[in-house]
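Chemist: I'd like to go over a predicted model; first the sequence, then the structure.
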Amino acid sequence: EASFSIRALSLVDRGWIWARTCVRGGSEKGWGWFLDGRRERKMNTFTDFIACAEHLHRQGYGRPSNTVAYGGSAGGLLMGAVANLRPDLFTGIIAAVPFVDALNTMSDASLPLTPPEWPEWGNPLTDSKAYDTIAAYSPYDNIAPRPYPAVLATGGLSDPRVTYWEPAKWVARLRPASTSGRPILLKMNMEAGHAGAAGRFDDLKETALEYAFALWAVEHRGAS
């Protein structure tokens, strides 16, 4: 659930606006809000996020050239999906330990966390409708020549929830597909799992890297 983070003030003090979206698939607005963003209704999550960005821009809170999106884990799936659907809305995207190879992962029953996740996403091995639904939004499978924004993807070598090869594969496929000339970066933590660095100061360094990327993406929005 949404909570206060003092870290965001590092950007706010620099004149940034920090906005947190409550898209369907979460439970901030009740159980129905959660159900409307899962399984066959998962696309609502992505279109909700796009609608939030468009609304902020219409209200004068930023514009595509200075908007950076952030999401981690399943929120990283969101980042990958909106990058494919509306790359024009953002100048930068930060995808932390992103679940971007959804179709392959949900089809691999040998992964320890795949079977327990089938009730959430659907089982593409036994349900053709679930296969088609996941295939329609899986970020890795929907990469195409587009002017992608600058991207920072992070991963952890020991991550049991989002395996390290997901962000690695995604970045490798994004780089030749992007027509914008903007950088597609990968930071792999060789000593961390899903939650990132364990040490207090190491964790702050990871946040500093993400914020530095966001600042760079805006300051150099016209540069490759």
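Modeler: Okay, I see it. Numbers count the residues shown, from 1 in each chain.

Chemist: Every contact and neighbour count from this point should use C-alpha atoms.
Modeler: Will do.

Chemist: where along this structure do the helices fall?
Modeler: 9-12, 31-35, 43-58, 74-85, 102-106, 114-121, 128-137, 165-177, 200-219 (DSSP state H).

Chemist: Mind listing what's buried along the second one?
Modeler: Residues of helix 31-35 classed as buried by neighbour count (16 or more other C-alpha atoms under 10 Å): 33-35.

Chemist: which one of the helices of the chain is the most hemmed in?
Modeler: The highest mean neighbour count among the helices of the chain, using mean count of other C-alpha atoms under 10 Å, belongs to helix 74-85: a mean of 24.

Chemist: Against which helices or strands is that one packed?
Modeler: When contacts are defined as 3 or more C-alpha pairs under 8 Å, 6 or more residues apart in numbering; DSSP states H and E, helix 74-85 packs onto helix 43-58, strand 68-72, strand 92-96.

Chemist: Between these, which one is closest to Ala172.
Modeler: Closest approach to Ala172 among these (C-alpha to C-alpha): strand 92-96, 14.3 Å.

Chemist: Could you check the closest one and say which residues are buried?
Modeler: Buried-residue list, strand 92-96, by 16+ other C-alpha under 10 Å: 92-96.

Chemist: Dump the helices of the chain to TSV, plus distance to Ile184.
Modeler: Below are these laid out as TSV (distance: least, C-alpha to C-alpha, whole Å):
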stretch	distance to Ile184
helix 9-12	22
helix 31-35	32
helix 43-58	21
helix 74-85	12
helix 102-106	20
helix 114-121	28
helix 128-137	20
helix 165-177	6
helix 200-219	11
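
Chemist: Quick one: closest of those to Pro145.
Modeler: Each of the helices of the chain has some distance to Pro145 by C-alpha to C-alpha; the shortest is helix 165-177, at 4.6 Å.

Chemist: Work out the gap between the closest one and the centre of the chain.
Modeler: 13 Å (C-alpha atoms, centre = their mean, to the nearest Å).

Chemist: what residues does it touch?
Modeler: With contact meaning C-alpha atoms under 8 Å, 6 or more residues apart in numbering, helix 165-177 is reached by 97-101, 139-140, 143-146, 153-155, 183-186.

Chemist: another one to put next to it:
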Amino acid sequence: LMGAVANMAPEKFAGIIAAVPFVDVLTTMLDDTLPLTPPEWPEWGNPLESAEEYQWIAAYSPYDNVGNKPYPPILALSGLTDPRVTYWEPTKWVAKLREKTTGEAPILLKTNMAAGHGGKSGRFQRLEEIAFEYAFALKVAGKDAV
């Protein structure tokens, strides 16, 4: 969702936190060797069997629709061992955003090398991640001193 809205209306946001974002939808849904792709076809559509569903996915797929425009500050978070949203999706999305943006806002990527889809385990490790996200949100909202 956050990848799609970043493309559709970047000017509406002071910043975007994209936690384990499913942003390369078209490539993922075209790869029937990924274990989670075939079960997801009923929800997302099967671009291998339907040209119409291919066009639907291509129309909103965040990675495929990054444009030459100013993007707001973005923090993309991924987990190295995430089986649902592979770490390379947000990585290549951030690279394309950095290449295409016409603005000066930071576009950041944080890959947790010891976590999967749900972030770090353990109460204090999870709180550390939440604090990091809050710090980013406060910074981009103009609240440097809290």
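Modeler: That came through fine. Being a predicted model, the structure only gives us computed values, none of them experimental.

Chemist: quick revisit: are any of the contacts of helix 165-177 of structure 1 buried, and if so which?
Modeler: 97-101, 139-140, 143, 146, 153-155, 183-186.

Chemist: Now that Ile134 of structure 1 has come up, it's in contact with Leu103, right?
Modeler: Yes: in this structure Ile134 of structure 1 lies within contact range of Leu103 using C-alpha atoms under 8 Å: 5.9 Å.

Chemist: what do those two both touch?
Modeler: Contacts common to Ile134 of structure 1 and Leu103, judged by C-alpha under 8 Å, 6+ apart, are Pro124.

Chemist: Show me what Ile107 of structure 2 lines up with in structure 1.
Modeler: The equivalent of Ile107 of structure 2 in structure 1 is Ile184 (alignment by TM-score structural alignment).

Chemist: thinking again about what came up before, mind checking the helices of structure 1 for the one nearest to Asp159 of structure 1?
Modeler: For Asp159 of structure 1, the closest of the helices of structure 1 is helix 165-177, at 9.9 Å, according to C-alpha to C-alpha.

Chemist: Against the centre of structure 1, work out the most remote residue.
Modeler: Thr126 (27.1 Å; C-alpha atoms, centre = their mean).

Chemist: And that one, how close does it get to Arg200 of structure 1?
Modeler: Separation of Thr126 of structure 1 from Arg200 of structure 1 (C-alpha to C-alpha, to the nearest Å): 43 Å.

Chemist: now do Tyr70 of structure 1
Modeler: 21 Å.

Chemist: how about JSON lines for the helices and strands packed on helix 74-85 of structure 1, with distance to Met79 of structure 1 added?
Modeler: Below are the helices and strands packed on helix 74-85 of structure 1 laid out as JSON lines (distance: least, C-alpha to C-alpha, whole Å):
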{"stretch": "helix 43-58", "distance to Met79 of structure 1": "8"}
{"stretch": "strand 68-72", "distance to Met79 of structure 1": "6"}
{"stretch": "strand 92-96", "distance to Met79 of structure 1": "6"}
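
Chemist: For Trp216 of structure 1, find the nearest of those.
Modeler: Trp216 of structure 1 sits nearest to strand 92-96 of all these, at 9.0 Å, using C-alpha to C-alpha.

Chemist: against structure 2, where does that closest one fall?
Modeler: Under TM-score structural alignment, the match for strand 92-96 of structure 1 is residues 15-19.

Chemist: Could you list the residues in contact with that stretch?
Modeler: With C-alpha under 8 Å, 6+ apart as the test, stretch 15-19 of structure 2 has contacts from 2-3, 6, 72-78, 133, 137, 140-141.

Chemist: for stretch 143-154 of structure 1, same thing?
Modeler: Here stretch 143-154 of structure 1 makes contact (C-alpha under 8 Å, 6+ apart) with 83-84, 87-88, 90-98, 167, 171, 173-174, 177-189, 210, 213, 217.

Chemist: which bit of structure 2 covers it?
Modeler: Taking TM-score structural alignment, stretch 143-154 of structure 1 hits residues 66-77 over in structure 2.

Chemist: try stretch 108-116 of structure 1
Modeler: When stretch 108-116 of structure 1 is aligned against structure 2 using TM-score structural alignment, it corresponds to residues 31-39.

Chemist: Report the distance from that stretch to the chain centre.
Modeler: That offset, for stretch 31-39 of structure 2, works out to 19 Å (C-alpha atoms, centre = their mean).

Chemist: which residue sits closest to the residue nearest the centre of structure 2, ignoring its sequence neighbours?
Modeler: In structure 2, the centroid-proximal residue (C-alpha atoms, centre = their mean) is Pro21; its distance is 2.9 Å. Closest residue in space to Pro21 of structure 2, ignoring its immediate chain neighbours: Pro90 at 6.3 Å, by C-alpha to C-alpha, 6 or more residues apart in numbering.

Chemist: To which residue of structure 1 is that neighbour aligned?
Modeler: Matched by TM-score structural alignment, Pro90 of structure 2 corresponds to Pro167 in structure 1.

Chemist: Over to Lys120 of structure 2?
Modeler: Aligned counterpart of Lys120 of structure 2 in structure 1: Ala197 (TM-score structural alignment).
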